[in-house]
Every structure is written in C-alpha cells, then in structure tokens.
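Peer 1: Give me the fold of what follows.
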Amino acid sequence: MLALVREKYSGPIDVRFGPPLAAEHLASEDGITVHHDTLRRWMLAAGLWSRARKRSPHRTRRERKAHFGELVQLDGSFHLWYEARAPRGCLMNLVDDATGRTLARLGAEETIWAAAEVLRRWIETYGVPLALYTDWKNVYVREPNAEEQATGTVPLTQFGRMCAALGIQIIAASSPQAKGRVERNHGTHQDRLVKKLRRLGIADATAANAFLETTYLPEHNTRFAQAPASAEDFHRRTPSRVALDRAFQLEETRVLSNDWVIRYDTRYFQVARQSHQAPAKSTVLVRENAAGAIEIRYREHLMRWREIPAPPPKPTPAAVAARPPARTGVPARRRPSGDHPWARGYDERQQRAIALGRGE
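Peer 2: Modelled structure (predicted):
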C-alpha cells in the first residue's frame, strides 16, 4: 500500500496528497480501504508525510446562523486551479453559514454574470436565501453618489439590484476574517479540488464545472456539511423561470434623442417611431440578459428597434479652424496691387484733387 501511495499520491509539499485525501483515492481508485488516521501514522513512519498543522492567530468566531438559507456567504477565489495546464481562474463559491453546504462554479473572473450564475444555480437548487454575505468589491456594493447622498437612496450595483428584485439582502463583511467560512472553504478547494482536477487531467472550465456538479460537490457536501441548529429552512420558494430570467438582467435608463436613437455602451439603437408610446426625449429602460439579448421598454411597453452604425465623429475645434473657407457662387472682390495702372491713375487723380482743394 505504501508503495502505491509513494507512486501515485506522494511528491513535493504542494503536490502530495494528505492522508485523508490519499485514503479517499485509495478507496475509489485502487479498492483499498484504510482509515485516514491509520494511513497518517504509516505515512509519517515511512517519511511520506511530515507537514505540521499551521497554527493561525486565535480569533473569536462568529456563531453560525441557526437556519439553512438564513445567510449564504459568496466570494470568488483566484487560483491556479489547473496548475500549469491552463491560466489562473476564479472559483465563485457559495457557502451556507448554518450548514457549510457549498455550491461553486469555475470561470475566468469575478464578474456580475459569474456571481449571477452561481446565485441562480443556488436558487434553482435550494430556493431564495434571506441574505448574502459578501466583501466590498464593486460587483456587490458601491458608495453612494452625490444625488443618492442628498436623497438618502441606497446605492445598488447591477448585482445588488438583481438581489433586491428577489428580496435578498446584501451584507458587506468588514474584513476577510469576518467571512471566515467561505475563506476556509477556499483553502479546502485549493487543496482537494486542484489535486482531483490534476488526476483527471482537466484543464478547462466546462469540464471542471461538469466534474464539480456531478462528483466533487456532492462528495464534498456529504463529507463536510453539517445539520443546522434549527430544522426550519429559511429559503423561500424558487421563482418561476420567467421571473428568474427577468431578475437576472442588466438594467440601464437612456433618453431617446430627437431622431429616436439611443446609445448603449458603444452600440446605437434606432427605436421604431411609435407615436402612441414614447415621444422623443423620453426615458426608456434597456435590459440585457446573460446571453447579450437586448430589450427596450417604455413604461413596460416593449419597443421595436434595430441596431445602426455609430455616427461619424464630430470634428474637433482645431480641425474646424484649420478647414479652408467654403467657396460660394459669387467670386470674391480682388483689390489691384499698388503698381497696377488702374491703381496708379486713381492715385494721380487723388493728388490733383487735393492740390486743387488747397488752391495750388
């Protein structure tokens, strides 16, 4: 058995399997059942395991919430999940505070759509939680602008607006330690998940997420999740697919120009003229879903539109000043030069007139 451990599960400190993980793979891959404590003693004696437990500074832990769905922690973990096989990725991780139950998805970045995707999967699986515990990244929360400060309006990011539409409160943690459960969960995944992905040769998010959904997360939750202090589930009923589609959209307001054109990001949309609906200079709502589909509404009326090319850029003041004057149909008057015969004759007449006036 130890020869098998040395061959398949040993190596440098950042590569080797710990006794619990090695025991799992001995059972699942090699058909050998051994308790991880027993395997630890054998590995220590054989020099295959020597890592001492790292002792972190003592902190008073916040008590877990009593109910499943009362508070769910959300965070992204950037890591070399595929080691040298692919670039760094981001694991979007949801952890229930009461039970430690986990749902996660691998992607490239911690974006609005990455957060929305993992939250939607949680809702479709368990229902709508009461609150999310996040950090202060601008994906989740933001500072109020001057108008919001003056009116006392709560500032919302796009993700915050999605949560508000579903009745989910966002609570921003004061420090990484405050959301310690999801942070410790990251550490577990950075050890166990990385090694399992290596064993399977997985090097892309599609294959990794299929493995997470079908194998890794069910095994992880069976092993690490615990029963809540209270049996009452605080999740609310999962909304319909149509309601979720509507909630998980970007929303921006725009003003119709005089020619019924709006600009959205770098795109221009010509709205069909519908006199019984939005007049020019009206404010319309632009919605965009995760697939990039656009809809434009005025007072909940769906507007027809088509995308048009961007208008040519306006000339700068310097370019306007340097532009030659426009030619007209009337030729400009030209004054003769001083030595022109016409000009010389005119000057002589002027001099004679002056002399006569003086009586010379």
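
Peer 1: Please make it C-alpha for all contacts and neighbour counts, starting now.
Peer 2: Noted.

Peer 1: Can you verify residue 252 is assigned to a strand?
Peer 2: Yes - with DSSP: H, G, I helix; E, B strand; the rest coil as the criterion, residue 252 is part of a strand.

Peer 1: which ones are touching the closest residue to it other than its chain neighbours?
Peer 2: For residue 252, the nearest residue in space outside its immediate sequence neighbours is residue 286; the separation is 5.2 Å by CA to CA, 6 or more residues apart in numbering. Residue 286 sits next to 251-254, 294-297 when contact means CA atoms under 8 Å, 6 or more residues apart in numbering.

Peer 1: Could you confirm residue 286 falls within a helix?
Peer 2: No - under the criterion used here (three-state DSSP), residue 286 is strand, not part of a helix.

Peer 1: Tell me if I'm right that residue 232 and residue 68 touch.
Peer 2: Yes - under the criterion of CA atoms under 8 Å, residue 232 lies in contact with residue 68, with a separation of 7.3 Å.

Peer 1: Just want to know which of those two has more residues nearby.
Peer 2: Here residue 232 and residue 68 are set side by side on neighbour count (other CA atoms under 10 Å), and the busier one is residue 68, at 25 against 12.

Peer 1: does that one sit in a helix, a strand or a coil?
Peer 2: In the three-state summary, residue 68 is assigned as coil, counting by three-state DSSP.

Peer 1: Skip the chain neighbours and tell me the closest residue to the residue nearest the centre of the chain.
Peer 2: Note on the chain: the residue nearest the mean C-alpha position is residue 111, at 1.4 Å, using CA atoms, centre = their mean. Ranked by CA to CA, 6+ apart and with sequence neighbours excluded, the top spatial neighbour of residue 111 is residue 139, at 6.5 Å.

Peer 1: so what's residue 281 up against?
Peer 2: By CA under 8 Å, 6+ apart, the contact set of residue 281 is 255-258.

Peer 1: Can you tell me the SS state at it?
Peer 2: Secondary structure state of residue 281, per three-state DSSP, is coil.

Peer 1: From residue 291, how far off is it?
Peer 2: Taking CA to CA, to the nearest Å as the measure, residue 281 falls 29 Å from residue 291.

Peer 1: could the contacts of residue 286 be laid out in TSV, adding neighbour count and distance to residue 122?
Peer 2: As requested, the contacts of residue 286 are exported to TSV (neighbours: other CA atoms under 10 Å; distance: CA to CA, whole Å):
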residue	neighbour count	distance to residue 122
251	17	22
252	13	26
253	15	29
254	17	32
294	14	25
295	15	26
296	22	29
297	17	29
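
Peer 1: and for comparison, fold this next one:
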Amino acid sequence: MGLIAMSERDLQRIEVLSKVVDGRATLVSAARVLGLSERQVRRLLERIRTTGAASIRHKAIGRPSNNRISPGVRDYALALIRERYADFGPTLAAEKLAELDGLTVSRETLRQWMTGAGIWLSRKQRRTFHQPRLRREAYGELVQIDGSEHRWFEDRGDSCSLLVFVDDATGKLMQLRFVRSESAFSYFEALELYLKDHGAPVAFYSDKHSVFRVAKKEAKSGQGMTQFGRALSELNIEILCANSSQAKGRVERMNRTLQDRLIKELRLAGIGSMDDGNAFLPRFMARYNQRFAIAPTRPDNLHRPINMPSDRLQEILCKREQRYVGAQLTFSFERQRIMLEESDVTRGLVGRYVETYAYADGRLDVRWKGHSLSYRVFDKDQRVTHAAITENKRLSDVLAYIKERQDQRPTPKVKTNSEKNGYTPRSRKPGRNRDFMNDPAVIARRRQALSDLDAAE
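Peer 2: From the prediction side, this is the model:
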C-alpha cells in the first residue's frame, strides 16, 4: 500500500481515537474533543478496528463530484467563448452565454474554465510591475511637472489647481503656482517665473496632457507639437511625456505630500484665495527644500541662463497660430470674427495667412511678416458651444466661465399662451383668481354706494 494523503482533521481524529482504543481516553471525552456524537465515534472506532486507520478518510476523496458539469458542456462553452467572446471577461461572457446561446453557467465556474484554458488571466497574472528608476545625477538635468486639482483652501475658497515643478536629482521644489485650471497660459505663466528664478533646464518630464502632447495623430496644424511644446523648442528645452503615472512617480508623490502638508500650512496661515496662496508659496518652498532636499550625485548645475529681453520672452510664451484671411479681410479666432483695417498692406492679404499672438492678459496681436496689423472685433459674443470638447482637468474652469456668462445675461421672460397668441383683456370682469377686497374698481363702487346711502338717509 502506497502513501495516503490525509487532511489535518483526519489526523486529529486518528490521534484521539487511538487513545480510546488503547484505553487512555473514554468515548464520551473523545466525542467532546472531536465535536461529534457518541454514535458517530462508535462508527469511526468500528471502522478503525476492521479496516485500519486509513478508512477514516472520506470515501468521496479523489472522486468526481456528483453535481459536476459534463465535459461536453465545458468544451462547448469554451468553443463559443473562443469564437465570439475571446476578449470578454468571465462575468460578461457568462451573461452573453445565457442571453444569446441559452447556456447558463455561473461566472466563477466559467472563470475557472477560462483560466484553465488560457483564455483569461487572473488579476495576479495581469499585474504589471514598475521597476524603480535611479535619480538623475545633476541638478537641472530633468524637472518633473504636473498639475494637481484639489480643494487646497478647503471651505475657505474655491477649488483650483496647483502646478508643481520638482527637480528629479534633488527632489527640490522648483516652482509652485496656484491657477484656476491646467492650460497653456497657466503653464506659460509658471514657466516664465521658473526661467527667471533658475534658468532653462535640460528637459521637462510630464504626463500626456494636451498642453504637452498632441492627442490627435491626424492633427494637421502645429507641426505635431502643442503651443507649450513650441515654446520649449524655441527655448531649446526638451519635453518628455511619461507613459504612466508611475513613471513620473516623484512628482505624483509630491502631490500627495502637498495635499497633506500644504493644506494644513494654508489653514494655519488663514489663507483662502489664490493670490494670497501664491504669495505664501515661496516661503513654504524654502522651508520644505531646506528640510527635505538631498544633494545630487554630481555637483553640476545644468540650468542655462535666459539671455533675451523680456518682450522677446513674452512673444515665445504665448499662443501663436496662423489664420486664413477671407475675401472680406476677416478671419475666425476663438469663436470671434476679426476684421482687419483696410490699408495698402491688408488689401494684398486676401487668401493669405496671418500670424496671431494671443497673450495671457487677453491681448491679441495680428502680424504679417513681423509687422503688427490694426483690426477690430466684429463678433464679441464669445461663448462655449454645446459641442465643445472639454478635458476633465479643465472642466471646473469651463463650468465657472459658463456660470459667469449666464449670470451676466438677463433672465429670459417666459410668455404665457395668452401672451403668445396676442390676447389682451378688454374689461375688468371678476375672475376666479380675482382679489375683490383689494380691487380698486370694487373699492370705488363700494364707496359710491355708501355715499349714496348716507345721502338718502
């Protein structure tokens, strides 16, 4: 007889029942220890005396279940899944098998079948691991940037976004800026402050937000880069986009740290607005960097000074686009109609492209070969259309803009059906909703009746 596999429960039963057989324990105490009835203990003792200790094992061990599903049904279900539902999960596949094919199988049974056949991978098998990446060696070699939308001022102010610039080599906070939302103009503003304080780094490391990366591959304008990417290209700064949030984990972890530390610092300082918060951030960064920043592997500072006048930097940190001039010397810009002033220069621009410079303060400069052109806005009714594509990170800002524009417009007056049909009342007849006590005509008639009664008396 070979080896027999037994469970822990069976081994415990053999140990207790052997003491009863040897006379070291009573049948009653064995029943209490095993949690069985005395009658069941007698059966087990009789089984041991006749066929040995191995007979304690359950007779159904190693045998197929009496309620098992036949192999033919299993093969049929797997064939349907391979043919029609190869990319379905077990839950959805079970629903469709019952709905479309009339085959009812529980999702857990189907999960085991699909896992055994290699069609479905468990969550543990699908798990991906992100290997840690060493820090950059030099200060200014790589700066991670990100925006974090949060209720930074809690109930004291509105929700806003915090732009975070973190040096990869030292973990130093390079720039913090409260803005309404992540946009090209908000990053231009933060980048200008960064360049004035530190200079130009070698590269920025960001996510795939549309500010940094063109989302549509078929985009024809912009030479495949965004406005922010075009500005960095002119400043000779590289922009790198991470494939996952784990890849730029340093700035992601910094966001969680700031959502704890910075919020409490703002609460203690009693700050509840973005302007006061931006004035407070330099002091916070200085204290944080003094305590938590580390020394880089190499002592080099790879930041390059920006040797250009401020007006040239403003021309780089703006939205620059080309617009086609129509036959009426007009072109569209931001849902507005721009009309060029007629002159000797603009008469020859029909059918050509002019360059627009849109600045963060709302100014718009129209240029042709470097010369500014005079214009006027023909359509000033700028609004968000019903089909406007809005990203999640800009949703709060867009909703606030829509609410502001709705509050500026007068409340529309809803006409009744009578007013729509042009009905006008012709007399002051009593009606169901007439207030007779306060009606001037009724009061006048009552007074006249009283005066006539006094005269008759």
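
Peer 1: Now the TM-score, please.
Peer 2: Once the chains are overlaid, their TM-score stands at 0.65 when taken by TM-score structural alignment, normalised by the length of the first structure; 251 aligned residues with a CA RMSD of 2.2 Å.

Peer 1: So what does the residue nearest to residue 252 of the first structure match up with in the second structure?
Peer 2: Under the alignment defined by TM-score structural alignment, residue 286 of the first structure corresponds to residue 356 in the second structure.

Peer 1: At which residues are the helices of the stretch 201-350 of the first structure located?
Peer 2: Listed in chain order, the helices of the stretch 201-350 of the first structure (DSSP state H, counting those that start in this stretch) span 205-211, 217-224, 241-247, 317-322, 341-358.

Peer 1: For the first one, name the packing helices and strands.
Peer 2: Right, the one you point to is helix 205-211 of the first structure. When contacts are defined as 3 or more CA pairs under 8 Å, 6 or more residues apart in numbering; DSSP states H and E, helix 205-211 of the first structure packs onto strand 102-107.

Peer 1: what's the angle between the strand it packs on and helix 217-224?
Peer 2: For the pair strand 102-107 of the first structure and helix 217-224, the angle between their directions (axes from the mean of the first three to the mean of the last three CA atoms, to 10 degrees) equals 140 degrees.

Peer 1: thinking again about what came up before, secondary structure element for the residue nearest to residue 111 of the first structure?
Peer 2: Secondary structure from DSSP states H and E places residue 139 of the first structure outside every helix and strand.

Peer 1: can you map out the strands along the stretch 301-450 of the second structure?
Peer 2: Defined through DSSP state E, counting those that start in this stretch, the strands belonging to the stretch 301-450 of the second structure, from first to last, are 319-324, 330-333, 336-340, 353-358, 364-368, 371-373, 375-379.

Peer 1: related to what we said a few turns ago, out of the helices of the stretch 201-350 of the first structure, which one sits most buried?
Peer 2: Mean neighbour counts were taken over the helices of the stretch 201-350 of the first structure using mean count of other CA atoms under 10 Å, and the top value, a mean of 17, falls to helix 205-211.

Peer 1: give me the stretch of the second structure that that helix matches.
Peer 2: Against the second structure, the aligned range for helix 205-211 of the first structure is residues 274-280 (TM-score structural alignment).

Peer 1: Give me the neighbour count for residue 112 of the first structure.
Peer 2: Around residue 112 of the first structure there are 19 other residues, counting by other CA under 10 Å.

Peer 1: In TSV, list the helices of the stretch 201-350 of the first structure along with distance to residue 87 of the first structure.
Peer 2: Shown next, in TSV, are the helices of the stretch 201-350 of the first structure (distance: least, CA to CA, whole Å):
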stretch	distance to residue 87 of the first structure
helix 205-211	11
helix 217-224	23
helix 241-247	31
helix 317-322	46
helix 341-358	83
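
Peer 1: Tell me which of the ones you listed lies nearest to residue 29 of the first structure.
Peer 2: If you check each of the helices of the stretch 201-350 of the first structure against residue 29 of the first structure by CA to CA, helix 217-224 wins as the nearest, at 14.8 Å.

Peer 1: post-alignment, that closest one versus the second structure, mean distance?
Peer 2: Here the mean offset of helix 217-224 of the first structure against the second structure after fitting is 1.1 Å, by mean CA distance after the TM-score superposition for the first structure.

Peer 1: and that helix, how far from the chain's centre?
Peer 2: 27 Å (CA atoms, centre = their mean, to the nearest Å).

Peer 1: Output the contacting helices and strands for it.
Peer 2: Counting contacts by 3+ CA pairs under 8 Å, 6+ apart, helix 217-224 of the first structure is packed against strand 102-107.

Peer 1: mind listing what's buried in the helix or strand following the strand it packs on?
Peer 2: Along the chain past strand 102-107 of the first structure, the next helix or strand (assigned with DSSP H and E) turns out to be helix 112-126. Across helix 112-126 of the first structure, burial judged by 16 or more other CA atoms under 10 Å covers 112-120, 122-124, 126.

Peer 1: Same check on stretch 88-108 of the first structure?
Peer 2: Applying a neighbour-count criterion of 16+ other CA under 10 Å, the buried positions in stretch 88-108 of the first structure are 89-107.

Peer 1: tell me how far that stretch is from the chain's mean position?
Peer 2: How far stretch 88-108 of the first structure lies from its chain's middle: 15 Å, per CA atoms, centre = their mean.

Peer 1: Kindly report the same for stretch 259-270 of the first structure.
Peer 2: Distance, stretch centre to chain centre, for stretch 259-270 of the first structure: 24 Å (CA atoms, centre = their mean).

Peer 1: Show me which residues of that stretch are buried.
Peer 2: Of the residues in stretch 259-270 of the first structure, those buried (16+ other CA under 10 Å) are 260-262, 268-270.

Peer 1: Between which two of the residues you listed is the distance greatest?
Peer 2: The most widely separated members of those are 260 and 268, with 10.5 Å between them, by CA to CA.

Peer 1: looking at it, residue 368 of the second structure is touching residue 355, isn't it?
Peer 2: Yes - counting by CA under 8 Å, residue 368 of the second structure does reach residue 355; the two are 6.4 Å apart.
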